[in-house]
Every structure is written in C-alpha cells, then in structure tokens.
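Q: structure of the sequence below:
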Amino acid sequence: MKEVNGVNRFRSMTPPASTATLVLPVPTAAVAHAERVPTTRRYLMCEPRHFTVEYSINPWMDPTRPVDTALAVAQWNALVATYESLGHRVERIDPVDGLPDMVFAANSGTVIGGRVLGARFRAPQRAAEADHYRRWFLDHGYRDVVMPTRVNEAEGDLTWTGEVLLAGTGFRTDPAAHAEAQEALGVPVVSLSLVDPAYYHLDVALVVLSEATRARPAHIAYYPGAFSPGTRSALRRLYPDAVLATEADAACLGLNAVSDGRNVVLAAEATHLAAELEAHGYTPHPVDISELRKSGGGPKCCTMELRG
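A: Down below sits the predicted model:
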C-alpha cells in the first residue's frame, strides 16, 4: 500500500507560471457542431443519510431554514438512477454521522489516470471528510494517493478538460494548491479566479460539456459574472465557442452539472441553459436537487468522477 505524504513531495515546488500562456486549438464551426458522443463514466457518491444544514460556510446555507433529510435522500437516489439509466457506474462510500456535507463527494478527491489527489478543506466542519475518502481509495485498490499540504477542495475547484486541469481559486482552494495538483496528477494546470461569493467553487460556475480528444477541443459552459476580468478574457481565448450561462442559470446552480459528452444532468430550473445545450447538440436531463441546494450543492457536487 503506497500512500504519499505531500509535505516531502512538494517541498521544492514553485507555481506553474508557464500554464498562463497555454494555447489550445480553436474549433471550427464544423467541429463545434459535430455529433456529440457520450462516454461511459464511473462515479463515487455518498448517500445524504445524515444531511442537514447545521452551520453556514457559504452564502447558500441557512441553519434556520428547515431541511428534509428524507427528501434529500430521495433526490439523491433519483440522481443515481439517472446516471445508471445512462449506462454509468456508481460506486458508493458509506456516510458518516456528524458529517452532513459528506454527500458532496466531488469536494474530496480528484482522480485522473488512476492517480488520486485528496482534499484539504478550508472549513473545519468538513475537515474529517478528507480522511474517510482517502481510506476509501486505499481500500479499493488505489496506490498513488497524495494528500495535499495546501487547502484544496478537489473537484469543487479542479475541473479536467481532457487536456488541462482548470483550477479555481478565490474563496476556497489555495492558489498554491494548483502547483500541488500539477505535480500530483501530472497534468498541466490553468488557474482561474472566482470573484462572486455565491459561486465560491469552480464547479458552480463552469462545467466541461465534452472533453478534448485528438479530433476536437474541449467544450465548456460557464457564467462570466463569476470570474475576474482577466479570467474572463482567458476563457474567451481558450474556449471561444463556449456556452455562456445567464445569471438565472447560475443562480439555480445550473452549471453544477455532469456531462458524459452528450448527456448533461443538470438542475431542473436551468431551463435557459438546457435549451442552449440542446441547440449545441447535447441532451439535457433535468433533475430536482432543491433540498441539496440548501447547502449549495447540485448534481456535480454529489459526484466525484473516477478516471482511469
């Protein structure tokens, strides 16, 4: 069993300044509107058996607002059923009493090519989640598991495009964690700055709709208002054909979506975004995540992708 301690591994690291000048291929109209091809995915999820809102660590959370845990479980089960109906495989990690946000599996690990970079939470209320997920990986045969030394909220702020890792910062994940991610996962990183507290994680402001292949670049959707001016400029340069979400799309966590390259699972209220996705060749699958949204979560927050 190999578990790597990030302290020694990252001691001499410097931030990957070179990633700022990375140039990706610009799609032609013909490529941009080619047929969307789904790929089978494998996900790790955690039932919200202990879900509640008993503290506030983001603008969505209000401990005085009633929470229906049974409804949250029902919505989560419907999300799992949606994935499985699309041919995807869902692995499960047991929930732990006293960790109400453990349902948001995306925040506890980033997996690319079988390599795992764990999480280090900013909020002390969630800190214990990281070790439960670390043990799950080790118990399920993963041998290259690295725990970060910097605050790193995993797929909440790290989004794989098939070519580069888009890395958010501004509210949760430490900018220095981007360098750790590059070293641990062995992929190039592009840093993106978030500026709106309502969109405190990258995965509530941006979604990869289709990953890059040899034949075509990655395709994304994002809400420009969530990002700094420089980051908006960088995103326009990197992804000129991106789907631009409206404020209403973002406000219902419509961008906290999961795509397999054709099928996009997203919040039912994001009707404008769903129509835009259809116009771009995708098939939207609306789901009700209203109860989980009380903690600032949606389909993507509940879903960690196990790649490789």
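
Q: going forward, measure contacts between C-alpha atoms and count neighbours the same way
A: OK.

Q: so what's R293 up against?
A: R293 makes contacts with W60, L253, as judged by CA atoms under 8 Å, 6 or more residues apart in numbering.

Q: one more sequence to fold, the one below, so I can look at both together:
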Amino acid sequence: MTRTARPRHYLMCRPTHFEVSYAINPWMDPSKPVDTDLAVAQWERLHALYGELGHRVDLIDPLPGLPDMVYAANGATVVDGKVLGARFRNAERAAEGPAYLDWFRDQGFTTRDPEHVNEGEGDLLLTAGHVLAGRGFRSVTAGHAEAQEFFGRPVVGLELVDPRFYHLDTALSVLDADRDEIMYYPAAFSPGSRAVLARLFPDALLVDEADAEVFGLNAVSDGLHVILPEAATGLAARLRERGFQPIGMDLSELLKGGGSVKCCTLEIRAAA
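A: So this is what the prediction gives:
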C-alpha cells in the first residue's frame, strides 16, 4: 500500500510550568522528582519535528498553576473548523478548558462551551466514518451525545476498563482517518467495545501490552509518518511492515504526568 503524508495543523503548549504536584491517573506520583527543563527540551524536539515534516504548529501560552496544560490534546476537539471545548472531570484541570476555548475564539473559530464532561481529543478521535469516544474514567456518555449533535457525525462510545489507559488516546490511535485505519490495545476495552472495534475495523493493528504500557498508542500519524514513544520498538517494527515510517521520540519526562506524543498534540481540522 502506498502511504502519503498529508500536511496537518496542530496546536501545542510548551511545558513551562510542568510538574507533578497531584495524582489524577496511575502514572502520576508527586513523590518522584520532575525535571521541567528536560521536559521542555523533549517537547521542543517534538515541536521541531512537526515543522521538519511540513506541518503547521500554533502555540497557546502556558498558564501558571496549570502544569498539565502541555497536554494540548485534552483542551478541545476540532472537526470541520468547529471547536467543542473540554470540560474536565478533575478540579485540578478545570481551568484548562476555558483557556483553550478562549484561544480558539480569538482565532475566529465557531466554538461550543460544553455542558457535559469531555476531555477533548483525549477521548474523542476522528475516523472517516465516526467519532470514536472513550468513556469509563474521564469523558461521559452525555458528552458523547453533545459531540454528535455539535459535529453532526456519528459517535461510537467505547468503554475503557484498565485505569492505566484512562483516555482513549492512550489505548487507540488513528493511523489514517481517510482509510479508516487504526491501531489499539484490545485489553484496554470492555468485551462489547472490543466486539464493536473488531466489526468496524477488521484490519486494525492490534497492539500488545508491552508496547501499550510504554504509551506506544499515544501516537500521531500524518498518513505516512507515525510519531510515537521510542520505547515502543515492537510496535515500530509492525508499523514498518504496513508501510508506515515510525519515528521514535523520547518524552519520558512528560510520561510522568501520564502523557506522550498525542497528548501534547491537538489537531486543528479546518472546514472541508
């Protein structure tokens, strides 16, 4: 299969204020030291890579007191130039939603302030036919319905059952939206959700626990290049077999907050 990279438009947030001062997922441990300078350096390499690959990257200013704002994917969901803001379950991150929505309003986007909990592209991932929507730990079913009404696209709810994979983008990644091609870790989902995924995506790449545990699924694909944590070596080999060009990145410092490549990257999808 011939793979083709398509230029993308991303929003990112420099981890100027990154730290782990609270624990709201299994990866966070405030007792472990965090090197903010190293986190910034690792993030800068990811930011530079997007430019080298021909993608456009806008930046939102990091705000003091919001150490998780670096995880831009959680800040909103953008489909056809319409922006559904995020409403966070945890009080520690609540102010991030309005901050991201203000940025999009300032840029002239059509926006919606959400009524129900959804954590942006952490739990809402776009394929050709559907919006795949995670629930179980953060986003809720009512938020899925709100997304469907706003975007006018069918939303498929998927139940997450392993707290290590608390957002959909830690357990599933869209490799090529136009071709409805995804990869996922089956054990992260309930039996019913696994059956739905198998029916919708019979040719999906199934990822094992070793690669999932190092956040290999928290990846970004432009249709050819797949940027993923460098520790996911087995997954990288399997992606090559499918004609992709995997690029490993070291975001180990940001993993201490429970995020990696995708978490740091919010895609801005313009109107068709």
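
Q: ok, and the closest non-adjacent residue to H272 of the first structure?
A: Counting by CA to CA, 6 or more residues apart in numbering, the nearest residue to H272 of the first structure once its immediate chain neighbours are dropped is D249, at 6.7 Å.

Q: which SSE is the corresponding residue of the second structure for that neighbour in?
A: For D249 of the first structure, the equivalent position in the second structure is taken to be D211, counting by TM-score structural alignment. For D211 of the second structure, the enclosing helix or strand under DSSP states H and E is helix 209-213.

Q: and T82 of the first structure, by the same measure?
A: Counting by DSSP H and E, the element that carries T82 of the first structure is helix 69-85.

Q: the helix holding D211 of the second structure vs the first structure, mean deviation?
A: Relative to the first structure, and after both are superposed, helix 209-213 of the second structure has an average distance of 0.5 Å to its aligned residues, where the measure is mean CA distance after the TM-score superposition for the first structure.

Q: list the buried ones in that helix?
A: Taking 16 or more other CA atoms under 10 Å as the basis for neighbour counts, the residues of helix 209-213 of the second structure that come out buried are D211, A212, E213.

Q: distance to F151 of the second structure added to those residues, as JSON lines?
A: JSON lines is the format used below for those (distance: CA to CA, whole Å):
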{"residue": "D211", "distance to F151 of the second structure": "32"}
{"residue": "A212", "distance to F151 of the second structure": "30"}
{"residue": "E213", "distance to F151 of the second structure": "32"}
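
Q: now, which of these sits nearest F109 of the second structure?
A: The closest of the buried residues of helix 209-213 of the second structure to F109 of the second structure turns out to be A212 (CA to CA; 34.5 Å).

Q: not counting sequence-adjacent ones, nearest residue to that closest one?
A: Taking CA to CA, 6+ apart as the measure, A212 of the second structure lies nearest to Y185, with 6.5 Å between them; neighbours along the chain are not counted.

Q: in the second structure, which spans are helices?
A: Counting by DSSP state H, the segments of the second structure that form helices are 36-52, 96-106, 141-151, 191-200, 209-213, 233-241, 252-255.

Q: check which helices and strands the third one sits against.
A: Counting contacts by 3 or more CA pairs under 8 Å, 6 or more residues apart in numbering; DSSP states H and E, helix 141-151 of the second structure packs against strand 82-85, strand 131-135, strand 155-159.

Q: so can I have JSON lines of those showing mean neighbour count and distance to M249 of the second structure?
A: Putting those into JSON lines (neighbours: other CA atoms under 10 Å; distance: least, CA to CA, whole Å) gives the following:
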{"stretch": "strand 82-85", "mean neighbour count": "25", "distance to M249 of the second structure": "28"}
{"stretch": "strand 131-135", "mean neighbour count": "25", "distance to M249 of the second structure": "25"}
{"stretch": "strand 155-159", "mean neighbour count": "20", "distance to M249 of the second structure": "28"}
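
Q: closest to I60 of the second structure out of those strands?
A: The closest of those to I60 of the second structure is strand 82-85. By CA to CA, the value is 14.6 Å.

Q: what's the matching range in the first structure for the closest one?
A: Following TM-score structural alignment, the aligned partner range for strand 82-85 of the second structure in the first structure is 115-118.

Q: who touches the matching stretch?
A: Judged by CA under 8 Å, 6+ apart, the contacts made with stretch 115-118 of the first structure from elsewhere in the structure are 108-111, 130, 133-134, 142-148, 152, 154, 181, 184-185, 308.

Q: just how off-centre is that stretch within its chain?
A: With CA atoms, centre = their mean, to the nearest Å as the basis, the distance from the averaged C-alpha position of stretch 115-118 of the first structure to the chain average is 14 Å.

Q: equivalent analysis for stretch 260-272 of the second structure, please.
A: Stretch 260-272 of the second structure has its C-alpha centroid displaced from the chain centroid by 8 Å (CA atoms, centre = their mean).

Q: now do stretch 60-76 of the second structure
A: For stretch 60-76 of the second structure, the distance from its own C-alpha centre to the chain's C-alpha centre is 13 Å (CA atoms, centre = their mean).

Q: for stretch 288-302 of the first structure, same thing?
A: For stretch 288-302 of the first structure, the separation from the chain centroid amounts to 13 Å (computed by CA atoms, centre = their mean).

Q: what do you get for stretch 49-69 of the second structure?
A: Centroid separation for stretch 49-69 of the second structure versus its chain: 13 Å, with CA atoms, centre = their mean.

Q: any buried residues in it, and which?
A: Counting neighbours by 16+ other CA under 10 Å, one finds that the buried residues in stretch 49-69 of the second structure are Y50, H55, V57, I60, P62, L63, L66, P67, D68, M69.

Q: just give me the closest of the residues you listed to A91 of the second structure.
A: Checking the buried residues of stretch 49-69 of the second structure against A91 of the second structure by CA to CA gives L66 as the nearest, at 11.0 Å.

Q: so what does A218 of the first structure match up with in the second structure?
A: Counting by TM-score structural alignment, A218 of the first structure lines up with D180 in the second structure.
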